[in-house]
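Engineer: Sharing a model prediction with you, sequence too.
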Amino acid sequence: MFILVLLITVLTSVNVFASDQQEKNQHKATPFSADYACFKGNEKQTYVEIYNQVDLNDLQMTHDGISYYCDYELKYTIYKDGALVREFQFDDLVNFDHNDEKGNKTRLNVQGILLQPGYYSCDIQLTDKATQKSQARPLFLDIPDFAVTKLIMSDIQIARSIYSTKQKNAFVKNGLFVKPNIYHSFDYFAAEMFVYYEIYGLTKEKNDDGYNADITCKIRKSNGALKKEIKHSVKHPTTDAVHSLRMSILELVQGEYELEIQIKDKNSKEKAINRTRFNIGWPDDFSQRDFVFDMIDQLKYVAPQWNFSGIITLPQQKQRAAILSFWKGRDPSPETAENELMDEFYKRVSFANKYFKQCQNKGWKSDKGKVYIQNGQPLTVYRLYSQTKQNAYEVWKYENQDKRFIFVDHMNFGDFRLIPQDAVEYFELE
């Protein structure tokens, strides 16, 4: 019986998205994505956060004799009306213990700057320091003026999680750590959405003990149909306020949506409205039916003793809820919005599908895929060749776990099959 041994791997950076320019700013040809969000700065300038998500698979891995690492630079050049306004760069080094550990991993970062309101273009260039190869992409900035007397909102920032913290880094705003969603996209396993925004210019009467507002959040399909509405009232001690919202999206089906947030000042009766888009999608190119069946079959790698046949007969939305409930019961940190065990599991499934596909079989169904999903990245991998049988063998060793797996290619077509550990052939290769 296989037992799942998941090694939780978390990169120490995160990324963000918060404007409606997603389609214009995302260029799939480059190994990184970019977007921005605007918040109140000082009397003359707006605070702008520029977000980047770098795909580490597109960078050269370097080995220094002890560990592996990717080393890259992001250079930002900002123009207004063709004139240079500002230029700066960010250097990042990502370390790994093993080769190929970077599979399916991204690096996220944020750069905060002050700019006067107006229209700008920002050229972002990524340079892989190992190869000195560079790729660039444009980002167009529409910077609003928040230094006004009327009621106004910041950009709406769609996030994967938001939580209180005493840490101080670029992703913490007003005591909240915001882990953004740069694409505004949620896959099959997303049960909830987090939202961050700020309000400026609330008013009150002299005798009021706070600044009061009514807030209405609406989610609409791309055709305008209202799918969800949340209303609540708030009271703040100051004229400017910070808001975060945790919202269930479990009932939403695949498609494009618009989130609208309206603020109404109870005293002045002024209103401020902002909108942004997000997407509920599927992480792979399977049909919904086949995709769900795959999800159910994959759960057998985690709990082989379970009978999952009952989930197959459920309606689609209940299937999704049942799968999420299965993972929720195994969440190593239920107090947080993320389920690290589930995230790591499906990263491994994605890696297996990409690198271990055999003929018409999906990678997660192959012997290599199964071992990788259940045990993670092997410490060492090497090939052996039999002079008598003319077969190729591949050995995966997990020294820290005192285990190894041996695969044999009987047909010499690259179709490696796992040798049972009680087979004579296994011991002949000791």
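Structural biologist: Received, thanks.

Engineer: For the rest of this, base every contact and every neighbour count on C-alpha atoms.
Structural biologist: OK.

Engineer: where do the helices sit along the stretch 301-430 of the chain?
Structural biologist: 309-312, 316-328, 340-355, 367-375, 424-428 (DSSP state H, counting those that start in this stretch).

Engineer: most packed of these?
Structural biologist: Of the helices of the stretch 301-430 of the chain, the one with the most neighbours on average (mean count of other Cα atoms under 10 Å) is helix 367-375, at a mean of 22.

Engineer: Tell me the helices and strands packed up against it.
Structural biologist: helix 340-355, strand 417-418 (3 or more Cα pairs under 8 Å, 6 or more residues apart in numbering; DSSP states H and E).

Engineer: Tell me which of these approaches residue 187 most closely.
Structural biologist: Proximity to residue 187, assessed across the helices and strands packed on helix 367-375 by Cα to Cα, is greatest for helix 340-355 (11.4 Å).

Engineer: rewinding a little: looking at the helices and strands packed on helix 367-375, which is closest to residue 140?
Structural biologist: Counting by Cα to Cα, residue 140 lies closest to helix 340-355 out of the helices and strands packed on helix 367-375; the figure is 31.9 Å.

Engineer: want to compare, so here's the second one:
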Amino acid sequence: MDSRIKSRGLVESKLMYSIRSLTVMVGSLLFVVPSVVAQRSPQIEVDYASFAYDERESLVELYMALEASSLTYEAQGSGYSIAIPFHLSLIRSSADANRDLAEDRPVWVQEDELRFFVPDTSSIFEGRVFLRQTRFTVLPGKYELQVDLLITEQEVIQSRRDLIIPDYSQRKNCLLSDIILASSIADSDDNEDPHYKNRLSVIPNTNQLYGVDSAQLFYYVEAYNTACAASDSGEYTVLAYVAEASSLVRVPGLEERSERNARQTDVLVGSFDLSDLRSGTYFLHVEIPSSTNETVVEESRKFFVFNPSLNTLQSDVITGDEKFEISSYATMTEEEIERGLKYIQVIANEREFRQIRRVQDLDERRRLLMDFWEVRDPTPGAEGNEFRDEFYRLLTYANERYSAQRVEGWETDRGNTLLRYGRPTNIESNMYERGRKPYEIWKYNNIPGEGQAEFIFADLDGFGDFELIHSTVAGERKLPDWPQRISDRY
């Protein structure tokens, strides 16, 4: 599989960006008639990426993609056009510690029109998009973005999403920007191009879908303060690879390691050919390891592959093979198997969870446990299983630290979080803060598909059982006003 990483050195990121609102049109249209009416409601996708800018603020790129086939066009002169008023507003999240609770005004607002014109309507089909890109600077923090599109006086399309903007201003540690997953990246000298940055034209893929007719994944990421990971030769290492979402197992052939000269700011560009990947969910990981191969900093982005020509069906029936007969799983007692299956439900995917509940035969349950760990083995064929071993180390740690009221530590909220997401980068323990119940803030520099993340645990009843009351991770418990919830006056 083809992959490559380019390196470009910069003096200051902000000098290579044009901070303005820009629009690009991708695609053209479908029928040659006085007006072209969409058959369904307009579809919009919103994505963003953040980068270093100056000592106070970070740069944010906001991407809005509209499906061309979901829009209604009017004849205008020699072609067809559409104009959609929109309103963007960014406010501090209620979960942001720096937010002034009395301040509800947006920190950034933009009002404009999405205007697109095409000479004919011959090429609009599913998948064609119009893309709007906007750049602005903002203080680091947690924000809520609202997008309002005025389709008609009676129809307003709204989209909301959380934005976490890191602080890139410190110069001591290695940092990575957000990753842009792109549909194309090409060399460019056209600084009027709305997608131009650092002598490149980067067209973001807002839905992160690859496969048929778009099998090449491109990515763009900036690395800062890379000298912190440099060897004596003045070079540092970058590792980029694709991993399965369900198991985090690296995909063979989709990995690139390169050495490059340490710079204050470095631009990393690469691509992977995904044409041989089965349909499914994956992560692109970019990391900078130390000279001892310990991860210094890492970023990841989730993406999706749709390859219907490949066999994507995975059987729900668990079958044995010769490896099972000679494995330790074949002789495990029923008690050992049930305990092992109980543990793995914390990190099992939906298909595996269904199998655990459905399969009753003891030998099949033994095979199920073996298969579960085998697909997560980062070094198949080698002795041991590092992923499984780390899981049980975390489980033991959770039992030693978090057991409470006859509940084993791994079953508590903190224990579950530890098993799902690994060891936090930092834990802020606040056991005796005046006016508040005991609480902990777990911070992660990077959770695959989420980036920086936080978990808030609090001992609400005073018995030492710390409940998860809020997290920035999608699908986890949300309580934006958690500071009020842990107040003694609540």
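Structural biologist: Nice, thanks for sending it over. Since we're looking at a predicted model, the values are computed, not measured.

Engineer: Could I get the TM-score for this pair?
Structural biologist: Overlay of the two chains. TM-score (TM-score structural alignment, normalised by the length of structure 1): 0.55; 264 aligned residues with a Cα RMSD of 3.4 Å.

Engineer: one step back: can I get the helices and strands packed on helix 367-375 of structure 1 in CSV with distance to residue 266 of structure 1?
Structural biologist: Formatted as CSV, these follow (distance: least, Cα to Cα, whole Å):
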stretch, distance to residue 266 of structure 1
helix 340-355, 42
strand 417-418, 68
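
Engineer: what's the closest of the ones you listed to residue 85 of structure 1?
Structural biologist: When these are compared by Cα to Cα, helix 340-355 sits nearest residue 85 of structure 1, at 40.4 Å.

Engineer: Run through the neighbouring helices and strands of that closest one.
Structural biologist: Applying 3+ Cα pairs under 8 Å, 6+ apart, one finds that helix 340-355 of structure 1 contacts helix 367-375.

Engineer: so the helix it packs on matches what in structure 2?
Structural biologist: Aligned by TM-score structural alignment, helix 367-375 of structure 1 falls on no residue of structure 2.

Engineer: Can you classify residue 126 of structure 2 as helix, strand or coil?
Structural biologist: The local conformation at residue 126 of structure 2, judged by DSSP: H, G, I helix; E, B strand; the rest coil, is coil.

Engineer: Of the helices and strands packed on helix 367-375 of structure 1, which is nearest residue 320 of structure 1?
Structural biologist: Comparison of those against residue 320 of structure 1 by Cα to Cα identifies helix 340-355 as nearest, at 13.8 Å.

Engineer: Relative to structure 2, which residues correspond to that closest one?
Structural biologist: Going by TM-score structural alignment, helix 340-355 of structure 1 sits over no part of structure 2.

Engineer: got the angle between that helix and helix 316-328?
Structural biologist: Orientation of helix 340-355 of structure 1 against helix 316-328 (axes from the mean of the first three to the mean of the last three Cα atoms, to 10 degrees) gives an angle of 110 degrees.

Engineer: and the longest strand seen in structure 2, how far from the chain's centre?
Structural biologist: Of all segments of type strand in structure 2, defined using DSSP state E, the longest is strand 79-92. How far strand 79-92 of structure 2 lies from its chain's middle: 25 Å, per Cα atoms, centre = their mean, to the nearest Å.

Engineer: Likewise for stretch 47-62 of structure 2?
Structural biologist: 16 Å.

Engineer: Show residues contacting that stretch.
Structural biologist: For stretch 47-62 of structure 2, contacts defined as Cα atoms under 8 Å, 6 or more residues apart in numbering pick out 12-14, 46, 63-64, 133-140, 165-170, 177-180, 206, 222.

Engineer: corresponding residues in structure 1 for it?
Structural biologist: Aligning stretch 47-62 of structure 2 against structure 1 (TM-score structural alignment) gives residues 35-50.

Engineer: distance between the ends of the matching stretch?
Structural biologist: 6 Å (Cα to Cα, to the nearest Å).

Engineer: Pull out the buried positions in it.
Structural biologist: 35-41, 45-50 (16 or more other Cα atoms under 10 Å).

Engineer: and which of those is nearest to residue 320 of structure 1?
Structural biologist: Nearest to residue 320 of structure 1 among the buried residues of stretch 35-50 of structure 1, with distances taken as Cα to Cα, is residue 35, at 30.4 Å.

Engineer: Tell me the span between the first and last residue of stretch 269-283 of structure 2.
Structural biologist: In stretch 269-283 of structure 2, first residue to last residue: 16 Å (Cα to Cα).

Engineer: In structure 1, what range does it match?
Structural biologist: Using TM-score structural alignment, stretch 269-283 of structure 2 corresponds to residues 244-258 of structure 1.

Engineer: Surely residue 80 of structure 2 is in contact with residue 72?
Structural biologist: No - with contact defined as Cα atoms under 8 Å, residue 80 of structure 2 does not count as touching residue 72 (9.7 Å).

Engineer: Name the residues contacting each of these two.
Structural biologist: Common neighbours of residue 80 of structure 2 and residue 72, using Cα under 8 Å, 6+ apart, are residue 35.

Engineer: Between these two, tell me which one has more neighbours.
Structural biologist: When residue 80 of structure 2 and residue 72 are compared on other Cα atoms under 10 Å, the one with more neighbours turns out to be residue 80, at 24 against 19.

Engineer: tell me the contacts of the equivalent of the more buried one over in structure 1?
Structural biologist: When structure 1 is aligned by TM-score structural alignment, residue 80 of structure 2 is paired with residue 68. Residues near residue 68 of structure 1 by Cα under 8 Å, 6+ apart: 61-62, 95-99.

Engineer: Please list all residues in contact with residue 28 of structure 1.
Structural biologist: Contacts of residue 28 of structure 1 (Cα under 8 Å, 6+ apart): none.

Engineer: Wasn't it part of a strand?
Structural biologist: No - assigned with three-state DSSP, residue 28 of structure 1 falls outside any strand and is coil.

Engineer: quick one: it from residue 179 of structure 1, how far?
Structural biologist: Taken as Cα to Cα, the span from residue 28 of structure 1 to residue 179 of structure 1 is 22 Å.

Engineer: do residue 41 of structure 1 as well
Structural biologist: Separation of residue 41 of structure 1 from residue 179 of structure 1 (Cα to Cα): 21 Å.

Engineer: hmm, who's touching stretch 222-231 of structure 1?
Structural biologist: By Cα under 8 Å, 6+ apart, the list of residues contacting stretch 222-231 of structure 1 from outside reads 214-221, 252, 255-258.
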